[in-house]
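Engineer: quick one, fold the following:
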Amino acid sequence: MIFLFFALVFTFLFGIVQVRDEQMVPAVKEGDLAIYYRLDKNYRKGDVIVLDDNGEKQVRRVIAVAGDTVDITADGLVINGYIQQESDIYTDTEPYVSGITFPLTVDEGQVFVLADSRPNAEDSRLYGAVAVDGTHGKVITLIRRRGM
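Structural biologist: The predicted model follows:
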């Protein structure tokens, strides 16, 4: 019964994904287990979410929600005309040559996500805004597994 209970809980309410890249450093590191809540998809700026990219689960941070205009200029990341001061991001935010064109207004039912470690990261600068329905859920906790 206990096994069945946990199987149901982690099938319908929660999910676990092992982070397989260093693109969310320093907040989330390779090898960490991210536990996410499947039912709350009312994302806000700053939320860390789990999504699919080419069949692989990624952990990314929501930067903009529906109605926001995102631009990347020489000054950095600009949302709704304001330069973003991101205290936990230690690298410059730059657009990709082969990525989407800016400025971009996020449509209803979509979010714009970026990795915390911005250089060479696979995020919305490459594939555009992400449909909320295509995401798995919001990360609620991390279990550090480095060195185990």
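Engineer: going by C-alpha atoms from here, please, whenever you check contacts or count neighbours.
Structural biologist: OK.
Engineer: the residue positioned nearest the centre of the chain in helix, strand or coil?
Structural biologist: Nearest to the geometric centre of the chain sits Arg60, at 1.8 Å (Cα atoms, centre = their mean). When classified by DSSP: H, G, I helix; E, B strand; the rest coil, Arg60 comes out as strand.
Engineer: one more to line up against the first:
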Amino acid sequence: MANKKKEWFDWLKALLLALGLALVVRMFLFSPIVVDGPSMLPTLHDKDQMIVNKIGYKIGEPERFDIVVFHASAQKDFIKRVIGLPGEHVAVKDEVLYINGEPVEEPFLSEQKRNLGPYQTLTNDFTLEELPGEFTTIPEGHVLVLGDNRGNSTDSRMLGVISMDQIVGKASLIYWPLDRMRIVGE
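Structural biologist: Sure thing, here's the model as predicted:
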């Protein structure tokens, strides 16, 4: 009888340890997110399920074109692409991204730009000064984010620059649906 109690107690310890470890991993290292809406098309699709790396930005900074998840409000997280970094000036003119006055290629938009009709635009012209906050350069501890589906995205053009404190982590792996499983942002 004592042997059965010990075995039961060992199973309980293992279960509690597994639950505790899962909680730590989810809270501090990785968590799942489901893409909600078309704002990152064609890169990410509505209902894509992804893993968010929460620890990467605790030891490093976001890089241009990283896909990040951030708290847009207390109830809602958004997923967008980092376009501008601290200290930079960002503008878009005639479908060209300019960082500090220099054109920067956005390879993830190439196909969308090729498919534009003669009087269509993918990204309406803007400068950093025209965005909420009216900054001349992106402040330290902030980034500028845009959705890949520029005509249907609530991003820094409406929200202003995003504080690093709002960023949950980098979204880099689609794990569902299986036919879309891949690493993104590479």
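Engineer: about what we covered before: now which residue in the second structure aligns to the residue nearest to the centre of the first structure?
Structural biologist: Mapped onto the second structure by TM-score structural alignment, Arg60 of the first structure lines up with Lys80.
Engineer: what about the strands in the second structure?
Structural biologist: Shown for the second structure, the strands assigned by DSSP state E span residues 30-34, 49-53, 67-71, 77-84, 90-93, 96-99, 102-104, 126-127, 142-146, 162-163, 167-176, 182-183.
Engineer: re the thing from before, roughly how far apart are the residue nearest to the centre of the first structure and Phe6 of the first structure?
Structural biologist: Distance of Arg60 of the first structure to Phe6 of the first structure, given as Cα to Cα, to the nearest Å: 26 Å.
Engineer: over to Glu86 of the first structure?
Structural biologist: Distance from Glu86 of the first structure to Phe6 of the first structure, by Cα to Cα: 38 Å.
Engineer: quick one, what contacts the residue nearest to Ser117 of the first structure when sequence neighbours are not counted?
Structural biologist: Closest residue in space to Ser117 of the first structure, ignoring its immediate chain neighbours: Gln23 at 5.0 Å, by Cα to Cα, 6 or more residues apart in numbering. Residues in contact with Gln23 of the first structure (Cα atoms under 8 Å, 6 or more residues apart in numbering) are 29, 115-118, 121-122.
Engineer: from these, which is closest to Thr69 of the first structure?
Structural biologist: Ala115 (18.0 Å; Cα to Cα).
Engineer: count of residues packed around that closest one?
Structural biologist: Using other Cα atoms under 10 Å, Ala115 of the first structure has 26 neighbouring residues.
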